[in-house]
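Asker: coordinates only, no sequence provided:
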């Protein structure tokens, strides 16, 4: 809105039309916001050249020394599962060898300590590294250029840090456990909620099947949490050789001193997933600086942005609007069906 106000005050009208969509309920699924906005635009026959939503940041000293801008060309799916165990309860003075709680706890521990297989070796992750090859030290460049040989080592390296491990595999997070109601009663029922962020190379069926294999206990019932409205499969992958990606890349380099820009996988989820009927290419990028340890601030204490980075954020969106008219200095006239 700062950029729009600035352009309006300067009486500057972009050649390429653009829409700004504000959803109010992204954190709870976007059903009343983005979903309805997308449906209305589709009903009106609107089709976009590209869409830009919030997403991956400018990362500093995470994938490489210095800064790197990763633009999300896809995002993981969300699958929320309910694990439930029904067994005979009883009085705490006469405990059984196993209870619903102990069986569930074992299942949860197995899921928490068993990673899903990684998918490094093709697609987004390799494209990201290939974009970085020209700017990393010679040894890393050599490894990236010869993934047929060094692929397992590169995958192992990425798997050692949470921020990078999440980009190459489906992740598992146990978020809720429920059991018991009284200190001296052994409950007959226990349940846990498990949240998976699903890699584009996996399906929901793959994840559920692997969970059964990992838990390996028929007493643990696994079901999709039907009360959870956020369940959605991984999104299609957008192009990183397109007009939209070029606009975003050029804007990043203009604002952040020519730092490298690479495609990436969005490990969280955004409202962008509701707009795939409106554009072939959807990108997820937030022009904020992300340093080691900052992930602990998401939805947590001291979540913040610096004043200087706030100014860079405004400047970035200004450049996106201007560059949509003049990518690489070449004006491109919009078509009626391709805004």
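Answerer: Perfect, thanks for sending it. Model, not experiment: these values are computed from the prediction.

Asker: CA atoms for contacts and neighbours, from now on please.
Answerer: OK.

Asker: now do the helices in the stretch 101-250 of the chain.
Answerer: Applying DSSP state H, counting those that start in this stretch to the stretch 101-250 of the chain gives helices spanning 124-132, 138-145, 147-158, 162-165, 204-215, 243-255.

Asker: please name whichever of the ones you listed is nearest to residue 89.
Answerer: If you check each of those against residue 89 by Cα to Cα, helix 204-215 wins as the nearest, at 21.8 Å.

Asker: in that closest one, what counts as buried?
Answerer: Taking 16 or more other Cα atoms under 10 Å as the basis for neighbour counts, the residues of helix 204-215 that come out buried are 204, 207, 208, 211, 212, 214, 215.

Asker: presented hereafter is structure B, for comparison with structure A:
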């Protein structure tokens, strides 16, 4: 069989597996625990060697989060730092007019369509398929390999698996979780965006208060006017100048976005409180406290109260000169010879934030080529992935595991 024919066969095989994974509606919501049980049963059917050869632990009240341990070939290897691969099971719900049924997993136009194709069941497929094929080939890793798959990443995740790893004093030198993909730049060069850190997040509630009353008699400078002036100043000002990291490319500074607002629900009533929610994404080096201080300074000028609703600090920045990072970039170069790896900062959040004190080097990277149009469908309408992208994703994880055994 020609190489191109074999790759096409693999692409279709993987696409059919992913199609079945998408058909299970793993949305984390009350009363949907059965879907995760069904998903686990499907994984056992699709990846029998993984379930037969790996130790499996289940976490959570509903038994949703999974941790696989593929033991090292010898006892000596079990004492060496381990590899942890991660990709969650849960997906966000699907709304709007989809071209293909969002939980139908339809294969059409050379793509697999449906919620989770990109975020992030496609990546989970690649990890488990890589382990499956290596086991079937008789390969044994030189160090322990763990695979963690949360059932609640889309709603913030939890510390159940990292708490277990801490309690067991498991030494992990490299964690690879979902993250940016391989993209084609304006210059036509493919770039692998390897995220070595992720921004933190602070949700602020910004409130202006006043006596309220009838619109015909209330004086100027009401809560809504003061809140508007506050929002305009925050939006126009560079409150966090100097946050950008020159060694990480693109959009590395702290960002501010107003996302929700409320006031009176009657046209002729001035509200006693006008409020807005502000989502601030913190670059490494910025603290929750310093961001709060900057917002409060502006709030004081407009008599607006700024409080922290919830927060997550920025992650540590993984060392790009270390062996673990080099193993990731070497695997990328092996599978994608024409691709240039680039260290970046991830603006969104992943489950990695719960593991930063468990693993020495935390990488967020999805090893497949996505188009800009495809990435725009994440959490949106008509999410899809190219069938042809899947074999390279599998090969990346196989190569990473194999290269670590040859170090």
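Answerer: Nice, thanks for sending it over. Please read all numbers here as calculations on a predicted model, not as lab measurements.

Asker: show me where the stretch 51-200 of the first structure has strands.
Answerer: Assigned by DSSP state E, counting those that start in this stretch, the stretch 51-200 of the first structure shows strands spanning 51-60, 67-75, 77-86, 90-91, 171-179, 185-186, 189-198.

Asker: what does the stretch 1-150 of the second structure give?
Answerer: Taking DSSP E, counting those that start in this stretch as the criterion, the stretch 1-150 of the second structure carries its strands at 55-59, 65-70, 82-86, 107-108, 111-113, 145-149.

Asker: most tightly surrounded among these?
Answerer: When neighbours are counted by mean count of other Cα atoms under 10 Å, the highest per-stretch mean among the strands of the stretch 1-150 of the second structure falls to strand 111-113, a mean of 26.

Asker: as a markdown table, the buried residues of helix 204-215 of the first structure with distance to residue 18 of the first structure would be great.
Answerer: As requested, the buried residues of helix 204-215 of the first structure are exported to a markdown table (distance: Cα to Cα, whole Å):
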| residue | distance to residue 18 of the first structure |
| --- | --- |
| 204 | 35 |
| 207 | 38 |
| 208 | 41 |
| 211 | 44 |
| 212 | 47 |
| 214 | 48 |
| 215 | 49 |
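
Asker: just those now: which is nearest residue 313 of the first structure?
Answerer: Lowest distance from residue 313 of the first structure to those (Cα to Cα) belongs to residue 204, with 35.7 Å.

Asker: pretty sure the closest one contacts residue 80?
Answerer: No - counting by Cα atoms under 8 Å, residue 204 of the first structure does not reach residue 80; the two are 9.9 Å apart.

Asker: sec struct for whichever residue in the first structure pairs up with residue 154 of the second structure, please.
Answerer: Using TM-score structural alignment to pair residues, one finds that residue 154 of the second structure aligns to residue 27 in the first structure. At residue 27 of the first structure the chain is in helix, as set by DSSP: H, G, I helix; E, B strand; the rest coil.

Asker: likewise for residue 286 of the first structure?
Answerer: The assignment at residue 286 of the first structure comes out as strand when based on three-state DSSP.

Asker: hmm, it is touching residue 56, no?
Answerer: Yes - Residue 286 of the first structure sits in contact with residue 56 when judged by Cα under 8 Å, with a separation of 5.6 Å.

Asker: more neighbours, these two?
Answerer: Shown here are residue 286 of the first structure and residue 56; by other Cα atoms under 10 Å, residue 56 has more neighbours (26 against 20).

Asker: which one in the second structure is aligned with that one?
Answerer: Across the two structures, residue 56 of the first structure finds its equivalent in residue 180 of the second structure, going by TM-score structural alignment.
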